[in-house]
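Chemist: What follows is a protein structure lacking sequence information:
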């Protein structure tokens, strides 16, 4: 039970901590100064939303996200959100691939080398089906989280940061709602694809609240660090590298590798949602569907990593507030 709960917990975290989150760009776009309370609210909303999504998936033994979406928003609105969710998964996976290109430049490789590398790795991952994704999340995510938290704590100690210095002003608390809404939409797709594999409600509790608490801690540490260097962030495509600028090059390389794995796991989760949705229309192996999908995404990566995040993430965060509201009120309206 515990192992299964941890497996789903890391799937949730792997879906959330992608290029935008792990790089710091997504956190800075939503939070920043006066956001301590916002992050606390995010933990509560995210945990409850994850729990309700998993509960619906578990009860319906789902293999793709449409039945979950139908239960949340109703049959009339489902076609609209079905299309929107598909487009969201598509565009955010493009963001992940673009993030791989930006990360590759850290190693003095070309932008297209980074993109080619992640495309090949994603195709290879899906040759063995969903099991390979769950396996990678379960073993790589703890290393990635520990590495990220370590860097943030070292930076906080070196800069003598006070973790609760910004609690006097909490003017940005409303940011918790679009930020949560943005991050729960891909969970509908990913958890909907594995609902038939969830065995008990205990797994749901471990996965939902464990992931919420871990993401809350990382978000708070990250946001506190970014506030300290806010004047420098305009110069960096990836804010994480602004934090690392005074540290040895070996640490930059190590965190670049971890950042790439965050990008990789989230891109894989997005592709999982896409291909499980279209598999009913195209009777092809998962890896073939993944290959075709990736080929259509590559041209869109020319838009640029930070540009994609700046315009697509806030927009979807606002559009998804309806789903968040339905999930928050789930215990009430499911009885009606």
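Modeler: Yes, it's here. Remember, it's a predicted structure, so these values are computed and weren't measured experimentally. Residues are numbered from 1 along each chain as shown.
Chemist: From here on, just use CA atoms for contacts and neighbour counts.
Modeler: OK.
Chemist: I'd like to know how many residues surround residue 323.
Modeler: 20 (other Cα atoms under 10 Å).
Chemist: Tell me if I'm right that it and residue 74 touch.
Modeler: No. Residue 323 is beyond contact range of residue 74, at 10.5 Å (criterion: Cα atoms under 8 Å).
Chemist: what's the neighbour count on residue 281?
Modeler: 8.
Chemist: which residues sit in contact with it?
Modeler: Residue 281 is in contact with no residue at all, counting by Cα atoms under 8 Å, 6 or more residues apart in numbering.
Chemist: Pull up the gap between it and residue 269, please.
Modeler: Relative to residue 269, residue 281 is positioned 20 Å away (Cα to Cα, to the nearest Å).
Chemist: Same check on residue 225?
Modeler: From residue 225 to residue 269 the distance is 28 Å (Cα to Cα).
Chemist: the more surrounded of the two?
Modeler: residue 269 (28 against 22).
Chemist: Quick one: residues contacting that one.
Modeler: Here residue 269 is in contact with 14, 15, 133, 190 (Cα under 8 Å, 6+ apart).
Chemist: Closest to residue 242 out of the residues you listed?
Modeler: residue 14 (23.3 Å; Cα to Cα).
Chemist: Report the secondary structure state of that closest one.
Modeler: helix (DSSP: H, G, I helix; E, B strand; the rest coil).
Chemist: isn't it right next to residue 265, touching?
Modeler: Yes. Assessed by Cα under 8 Å, residue 14 is found in contact with residue 265 at 5.5 Å.
Chemist: hey, what's in contact with both of those two?
Modeler: residue 137.
Chemist: let's bring in a second one:
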């Protein structure tokens, strides 16, 4: 009896952790380009930014799960209403629906680019691979999404850690590079704003995913899963930052910095990284489709499955545009919404708590 309960609690914890990590580690993270812009280009100070990022991800993950469990939420609509009020929350809700569809289109276009450039396969095959697999996962309902995350997310997380650690160990000029002040080209202009911008930019999809778990996770496991997922994300950010610093300035000129790092480790690591980037795209696409479906069908069931597949089909037309073009068009919108959410998450719950006393 005790063993069964412990096993059940472990899997619930694993589902929260992997859902969180899977929603954050997308193509930008797996390519190393996000980490390059927000952390590596700030030099050793970027490691301070990575530490702040870990704390923010841990706090926000725990907070989102706490609010979700307390409200017994099945979608992010309840969280938006609490944080922003009914009117502003409704506007953010509508915006978020379009953002999830846009993010799904971006992931499909990203899969097309990876299939064509990395694997030498037809671009449309990449689009349909993500469409079909995301639809199949959503057909399994919330349990199917969580089960897919438990299987796929550790693979891409371990691949990021493996490539970064191996590249770090193989570097012959780590001490010289990490001690050099690479400054001036990083996002935000300073390492501290960059850390906050990075978290705000990456909090929208995790909120949509984690808020759907409020009815199935006990409070303690929810808090622990959100905090642990955030700390693991921070660890991955720190490792990639260290590895990037070890190969500066050469790595800064690459579109896919982790691919440059993997190139120093042999062809096998290059293939591993190509698979990693595609897995990151797939799991983010699944998170987007799930966030869309759980918002329109919070009770789950056949309507949830229909909405998830509908989202995949609805995102198809936009996926015919280039990956880079979609990123330029949609990601500034994601960043703006993320800043609003980050500010609300940091200030509204403490303010409402103080008003009770």
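Modeler: Sure thing, it's come through. What you see is a predicted model, and the numbers here were worked out from it, not measured in a lab.
Chemist: so what number do they get for TM-score?
Modeler: The TM-score (TM-score structural alignment, normalised by the length of structure 1) is 0.90; 334 aligned residues with a Cα RMSD of 2.5 Å.
Chemist: what's near enough to touch the aligned residue in structure 2 for residue 73 of structure 1?
Modeler: Taking TM-score structural alignment, the alignment pairs residue 73 of structure 1 with residue 84 from structure 2. Residues counted as contacts of residue 84 of structure 2 (Cα under 8 Å, 6+ apart) are residue 344.
Chemist: before we move on, which element is residue 84 of structure 2 in?
Modeler: Residue 84 of structure 2 belongs to helix 77-117 when assigned by DSSP states H and E.
Chemist: what about the helix or strand that that helix is followed by, distance to the chain center?
Modeler: Note on helix 77-117 of structure 2: by DSSP H and E, the next helix or strand toward the C-terminus is helix 123-139. In terms of Cα atoms, centre = their mean, to the nearest Å, the centre of helix 123-139 of structure 2 is found 19 Å from the chain centre.
Chemist: Please apply the same query to stretch 215-225 of structure 2.
Modeler: 20 Å.
Chemist: What residues sit buried inside it?
Modeler: By 16 or more other Cα atoms under 10 Å, the buried positions in stretch 215-225 of structure 2 come out as 215, 217, 218, 219, 221, 222, 223, 224, 225.
Chemist: show me the contacts for the residue mapped onto residue 324 of structure 1 from structure 2.
Modeler: By TM-score structural alignment, residue 324 of structure 1 lines up with residue 342 in structure 2. Residue 342 of structure 2 is in contact with 199, 200, 203, counting by Cα under 8 Å, 6+ apart.
Chemist: please redo it, this time with the cut-off set to 7 Å
Modeler: Going by Cα atoms under 7 Å, 6 or more residues apart in numbering, residue 342 of structure 2 touches residue 200.
Chemist: Check residue 126 of structure 1 too.
Modeler: Contacts of residue 126 of structure 1 by Cα under 7 Å, 6+ apart are 286, 287.
Chemist: That one corresponds to which position in structure 2?
Modeler: By TM-score structural alignment, residue 126 of structure 1 lines up with residue 138.
Chemist: Quick check: that match vs residue 74 of structure 2, distance?
Modeler: From residue 138 of structure 2 over to residue 74 of structure 2 (counting by Cα to Cα), the distance is 15 Å.
Chemist: got it, and residue 316 of structure 2?
Modeler: 26 Å.
Chemist: What of residue 199 of structure 2?
Modeler: 23 Å.
Chemist: about what we covered before: tell me the spacing between the match of residue 126 of structure 1 and residue 103 of structure 2.
Modeler: 16 Å.
Chemist: for residue 195 of structure 2, same thing?
Modeler: 22 Å.
Chemist: Residue 49 of structure 2 pairs with which position in structure 1?
Modeler: In structure 1, residue 49 of structure 2 lands on residue 38 (TM-score structural alignment).
Chemist: secondary structure element for its match?
Modeler: Per DSSP H and E: helix 36-60 holds residue 38 of structure 1.
Chemist: Would you indicate which residues of that helix are buried?
Modeler: Result for helix 36-60 of structure 1 [16+ other Cα under 10 Å]: buried residues 36-58.
Chemist: How about stretch 157-169 of structure 2?
Modeler: 157, 159, 160, 161, 162, 163, 164, 166, 167, 168.
Chemist: Please produce a markdown table containing these, extended by secondary structure and distance to residue 94 of structure 2.
Modeler: Formatted as a markdown table, those follow (DSSP: H, G, I helix; E, B strand; the rest coil; distance: Cα to Cα, whole Å):
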| residue | secondary structure | distance to residue 94 of structure 2 |
| --- | --- | --- |
| 157 | helix | 31 |
| 159 | helix | 35 |
| 160 | helix | 34 |
| 161 | helix | 36 |
| 162 | helix | 39 |
| 163 | helix | 39 |
| 164 | helix | 38 |
| 166 | helix | 43 |
| 167 | helix | 43 |
| 168 | helix | 43 |
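Chemist: can I get these in CSV with distance to residue 27 of structure 2?
Modeler: Below are the buried residues of stretch 157-169 of structure 2 laid out as CSV (distance: Cα to Cα, whole Å):
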residue, distance to residue 27 of structure 2
157, 12
159, 13
160, 12
161, 15
162, 17
163, 15
164, 16
166, 20
167, 19
168, 21
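Chemist: from these, which is closest to residue 39 of structure 2?
Modeler: When these are compared against residue 39 of structure 2 (criterion: Cα to Cα), the nearest one is residue 164, at 14.6 Å.
Chemist: how about that closest one, what's its partner in structure 1?
Modeler: Residue 164 of structure 2 maps onto residue 152 in structure 1, by TM-score structural alignment.
Chemist: Quick check: that match touching residue 220?
Modeler: No. Contact criterion Cα atoms under 7 Å: residue 152 of structure 1 and residue 220 do not qualify, at 10.0 Å.
Chemist: More neighbours: which of residue 316 and residue 74 of structure 2?
Modeler: Using other Cα under 10 Å as the criterion, residue 316 of structure 2 and residue 74 rank with residue 74 on top: 25 against 19.
Chemist: The aligned partner of residue 213 of structure 1 in structure 2: what secondary structure?
Modeler: Under the alignment (TM-score structural alignment), residue 213 of structure 1 pairs with residue 231 in structure 2. Classification of residue 231 of structure 2 by three-state DSSP places it in helix.
Chemist: okay, how far is it across stretch 240-259 of structure 1, tip to tip?
Modeler: The first-to-last residue distance of stretch 240-259 of structure 1 comes to 9 Å (Cα to Cα).
Chemist: Structure 2: matching residues for that stretch?
Modeler: Under TM-score structural alignment, the match for stretch 240-259 of structure 1 is residues 258-277.
Chemist: mind listing what residue 344 of structure 2 touches?
Modeler: 83, 84.
Chemist: rerun at 6 Å
Modeler: residue 83 (Cα atoms under 6 Å, 6 or more residues apart in numbering).
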